[in-house]
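Asker: I would like to see how this sequence folds:
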Amino acid sequence: MLTPEQARKISLIEVLLEEAEEQRPGMVQAPPEQAALLWSEDEIRRYFNEQLSATGTSSAIGGGNAPLDGAETSRLLNGPVGQSLTPPRPPPAAPVSARCSPELLARWFPGLPLSGTATPNPRARILAFHSAGNAEDMWTSEGTGPRRSPSPLLEWCRVNRVELLAVQMPGRGSRAREPFITNAQAAAQALLPVVTPLLESSAGVSYAVLSHSFGCWVAFELLRAVRAAGLPQPRVWCLSAMPYPDVPYDKRPWRRQRTLDDTDFKEEMRGWDVNEVVFTRDMWQLYEPILRADCTVFDEYELQPDASYDRAVRQASGGNTVEGPPPLEPFDFPISAFWGNQDRRISRGLVAPWARYTRGGFTLREIAGNHLWPINNRQAKATWLTELVSALETALV
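Answerer: Okay, the predicted model is just below:
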């Protein structure tokens, strides 16, 4: 069994390897598997710095280890609109045949080349949204070394020529220098022009949507924007571990991050089953600003009803947000929802009301895991991904 120190070093290697791959795709080799057992954290950082120096890249991976103070966190969260930021060099453009900017594709979907699902003529596409504090690699990576775990989803995509487009939100990974987006509607509006050429009827490619936790409300707002723009709808949406979007503030089982100091915020994150490794000094410097930004998205989220929504029906139901009609026209595609039976935040009762948002059929499945089962429970993740593949097989193939 790994010690906490070894687990922390494995996580550090994965973070540095991802950042190195984004800077110099295919040029930096992972350190030997025994590095997590024998090397110090400084030696691990030195290895990556030397690797990047040898490939002609000036690395910032190992530098700047001073803790972020409150002013710096505030700047990262609330950078001025229009601030001139130079994003890191994007990875190579994915071979997508639709009419879209290679730069935008690479920025929003940096994991496509590494996922092994890129294809010139995809049979179908999947849009996937990561959870809070995480990145697109929760969908596109199978891990490295002792933590490698084959993904039933990626294997199915490769066999069936299905392109997995995992969204990378700004402020992390290859987009670390970009300001965070802390509003679900704003995220949807930023993403809409990127995905429009991929979803247009002329593209002739069907698609599905996957989302976990915080990514569900971003996906929901994008699907509303897609429908408003007259674009084709997905064949299925598989969502997990997030409450229905019109859940009242007083029913939300979490504390808003803006009310919490560092100690209380860490405790709040523990309630979401965030791994203890994240709270170590070096890792917390990386994750605290990301988590605060992502928490702001769902802390402050308020569903805005469709302009054409007829409120008479809702008023007749007594305004019941669990049993009554939703504040917008239901979708026509099926929704497949999942909840974790060990989740201390999101219960079955908070996920089940998503059924109100579709006329296309609704299923609700239980997963034997906590809130972050895709991150910290291999068996639960494998079961969940297999269930996703089953839903995708029915909808797309």
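
Asker: contacts and neighbour counts: CA atoms only from here.
Answerer: Noted.

Asker: contact partners for residue 157?
Answerer: Taking Cα atoms under 8 Å, 6 or more residues apart in numbering, we find residue 157 in contact with 117, 163, 164.

Asker: next step: the residues you listed restricted to helices.
Answerer: In helices, defined here by DSSP state H, there are no members of these.

Asker: which of those residues has the most neighbours?
Answerer: Most neighbours among these, by other Cα atoms under 10 Å: residue 164, with 31 neighbours.

Asker: ok, that residue touching residue 114?
Answerer: No. Between residue 164 and residue 114 there is no contact under Cα atoms under 8 Å: 10.6 Å.

Asker: got any residues that touch both of these two?
Answerer: Here residue 164 and residue 114 have residue 140 as joint contacts, going by Cα under 8 Å, 6+ apart.

Asker: was I right to think residue 369 contacts residue 342?
Answerer: Yes. Checked against Cα under 8 Å, the pair residue 369 and residue 342 is within contact range at 5.2 Å.

Asker: the more surrounded of those two?
Answerer: Using other Cα under 10 Å as the criterion, residue 369 and residue 342 rank with residue 369 on top: 20 against 17.

Asker: three-state assignment of the more buried one?
Answerer: Three-state call for residue 369 (DSSP: H, G, I helix; E, B strand; the rest coil): coil.

Asker: contact partners for it?
Answerer: Counting by Cα under 8 Å, 6+ apart, residue 369 has contacts 340, 341, 342, 343, 377, 380.

Asker: what about the first one, neighbour count?
Answerer: When you say that, I think you mean residue 340. 22.

Asker: what's the burial count for residue 232?
Answerer: Residue 232: 16 surrounding residues under other Cα under 10 Å.

Asker: that one contacts residue 223, doesn't it?
Answerer: No. Judged on Cα under 8 Å, residue 232 makes no contact with residue 223 at a distance of 9.9 Å.

Asker: isn't residue 41 right next to residue 9, touching?
Answerer: Yes. Using Cα under 8 Å, residue 41 is in contact with residue 9, at 6.4 Å.

Asker: this protein: strands as residue ranges?
Answerer: For the chain, the strands defined by DSSP state E occupy 124-129, 162-166, 206-212, 237-240, 335-340, 362-367.

Asker: what's in contact with the fifth one?
Answerer: By Cα under 8 Å, 6+ apart, the surrounding residues in contact with strand 335-340 are 236-241, 346-348, 351-352, 354-355, 358, 360-371, 373, 391.

Asker: another one to check against the first:
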Amino acid sequence: MTITGDDLLARWLRRYRDVSVPGLRLVCFPHAGGAAGFFRTWAARLPYGVELYSVQYPGRQDRIQDDFAPDMDALAGPVAAALRPLCDRPLALFGHSMGAAVAHEVAMRLEEGGSGPLAGLCVSGRPAPDRARHTQVHLGGDEALLADLRKLGGTDEEVLTDPDLRELVLPALRADYHLIETYETRPAPPVETPVHVFVGDADPEVDGDEAAAWARHTSGAFTLRTFPGDHFYLLPGEADVVEEVVRACGPVDPWPSTP
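Answerer: Take a look at the predicted model:
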């Protein structure tokens, strides 16, 4: 069976804001254990002319029957293929935590395939690839995973304590922690796409030097934006984060007039 571009798009992307002639397409990549719906609320904050997509990793929500991606290639490769048809308009990527690493890999693949540079690559809550921290939480079992979630914040305590809810989230969490903790960046030149780093000032997962090191991974423009908060600073600071993403990445072409 031949898998078409439309099939890939439907499998991997959820569109939360449709625009007839978008001035910018924004594609968001969730954190470990996260799902596309994490970014659904961004749709109401975007200016007219910005189309919003979010990546749906396999093994969760409406893809609960799909096998988890065993490694970064199995995740970033199909997402890049799904996004290529969308590169006829300015395209920006935003990834948080594990999603930042996936977005970076996708940007590299799109450029290698001739679909770049992009309008922008926004990486949030993760050290630069050459400064990645080597952790092994996935080897510690379920309690280690749950303890790490508590440390990072952003997860409702009911999810961590209710046995039924825990069983819903733990499979995806195990798979994602294994993927990101065994991931090694492949040798590649810096992307030409501008890189914009977003970080919380109290994030235990990334410090200022680790965030600033992303500058070495682009030959284009580079910015670093710091927000108040911990690893999930983008939840209480959603309005400011969305505004900064749009300011950093667009518009590239003239936007359609507001109806």
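
Asker: so after superposing, what's the score?
Answerer: Once the chains are laid over each other, their TM-score by TM-score structural alignment, normalised by the length of the second structure reads 0.88; 249 aligned residues with a Cα RMSD of 2.0 Å.

Asker: related to what we said a few turns ago, dump the strands of the first structure to TSV, plus distance to residue 45 of the first structure.
Answerer: Shown next, in TSV, are the strands of the first structure (distance: least, Cα to Cα, whole Å):
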stretch	distance to residue 45 of the first structure
strand 124-129	29
strand 162-166	27
strand 206-212	31
strand 237-240	35
strand 335-340	36
strand 362-367	37
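
Asker: any idea how far residue 151 of the first structure is from the aligned partner of residue 238 of the second structure in the first structure?
Answerer: Here residue 238 of the second structure is matched to residue 381 in the first structure, going by TM-score structural alignment. Using Cα to Cα, to the nearest Å, we find residue 381 of the first structure at a distance of 9 Å from residue 151 of the first structure.

Asker: any idea how many residues pack against residue 248 of the first structure?
Answerer: By the measure other Cα under 10 Å, the count of residues near residue 248 of the first structure is 12.

Asker: with the one 3 residues further on instead?
Answerer: For residue 251 of the first structure, the number of neighbouring residues by other Cα under 10 Å comes to 9.

Asker: so what's it up against?
Answerer: No contacts exist for residue 251 of the first structure under Cα under 8 Å, 6+ apart.

Asker: can you give me the distance of it to residue 349 of the first structure?
Answerer: Distance, residue 251 of the first structure to residue 349 of the first structure, by Cα to Cα: 11 Å.

Asker: ok, now how distant is residue 105 of the second structure from residue 50 of the second structure?
Answerer: Distance from residue 105 of the second structure to residue 50 of the second structure, counting by Cα to Cα: 23 Å.

Asker: which of residue 381 and residue 151 of the first structure has more neighbours?
Answerer: Shown here are residue 381 of the first structure and residue 151; by other Cα under 10 Å, residue 381 has more neighbours (21 against 18).

Asker: got the contact list for the more buried one?
Answerer: Residue 381 of the first structure sits next to 373, 374, 375 when contact means Cα under 8 Å, 6+ apart.

Asker: residue 230 of the second structure contacts residue 207, doesn't it?
Answerer: No. Taking Cα under 8 Å as the definition, residue 230 of the second structure is not a contact partner of residue 207, at 11.0 Å.

Asker: anything in contact with each of the two?
Answerer: Going by Cα under 8 Å, 6+ apart, residues that sit against residue 230 of the second structure and also against residue 207 are residue 201.

Asker: ok, those two, which is more surrounded?
Answerer: Taking other Cα under 10 Å, residue 230 of the second structure and residue 207 do not tie; residue 230 has more neighbours (21 against 16).

Asker: contact partners for the more buried one?
Answerer: Neighbouring residues of residue 230 of the second structure by Cα under 8 Å, 6+ apart: 152, 153, 200, 201, 202, 203, 204.

Asker: can you do 6 Å?
Answerer: Residue 230 of the second structure sits next to 200, 202, 203 when contact means Cα atoms under 6 Å, 6 or more residues apart in numbering.

Asker: just to revisit the earlier point, and the contacts of residue 157 of the first structure, which is closest to residue 156 of the first structure?
Answerer: Nearest to residue 156 of the first structure out of the contacts of residue 157 of the first structure is residue 117 (Cα to Cα; 9.4 Å).

Asker: measure the closest one to residue 254 of the first structure for me?
Answerer: 36 Å.

Asker: swap in residue 51 of the first structure?
Answerer: For residue 51 of the first structure, the distance to residue 254 of the first structure (Cα to Cα) stands at 42 Å.

Asker: who's more crowded, those two?
Answerer: Taking neighbours as other Cα under 10 Å, residue 51 of the first structure and residue 254 compare with residue 51 leading, 20 against 17.

Asker: contacts only, for that one.
Answerer: Residues near residue 51 of the first structure by Cα under 6 Å, 6+ apart: none.

Asker: what do we get in the second structure for it?
Answerer: In the second structure, residue 51 of the first structure lands on no residue (TM-score structural alignment).

Asker: and the residue nearest the centre of the first structure, how far from residue 241 of the first structure?
Answerer: The geometric centre of the first structure, computed from its C-alpha atoms, lies nearest to residue 130 (Cα atoms, centre = their mean), at 1.1 Å. Residue 130 of the first structure is 12 Å from residue 241 of the first structure, where distance means Cα to Cα.

Asker: now find how far off-centre stretch 187-205 of the second structure is within its chain.
Answerer: 11 Å (Cα atoms, centre = their mean, to the nearest Å).

Asker: distance between the ends of it?
Answerer: So stretch 187-205 of the second structure: terminal residues 24 Å apart, Cα to Cα.

Asker: same question for stretch 217-236 of the second structure.
Answerer: OK, stretch 217-236 of the second structure end separation, Cα to Cα: 29 Å.

Asker: what's the answer for stretch 184-191 of the second structure, then?
Answerer: Stretch 184-191 of the second structure end-to-end distance (Cα to Cα) = 17 Å.

Asker: and the contacts of that stretch?
Answerer: If you take Cα under 6 Å, 6+ apart as the criterion, stretch 184-191 of the second structure is touched by 217, 218, 219.

Asker: what are the buried residues along that stretch?
Answerer: residue 191 (16 or more other Cα atoms under 10 Å).

Asker: which non-adjacent residue is nearest the counterpart of residue 222 of the second structure in the first structure?
Answerer: Using TM-score structural alignment, the equivalent of residue 222 of the second structure in the first structure is residue 362. Distances taken as Cα to Cα, 6 or more residues apart in numbering place residue 335 nearest to residue 362 of the first structure, at 5.0 Å, with adjacent residues excluded.
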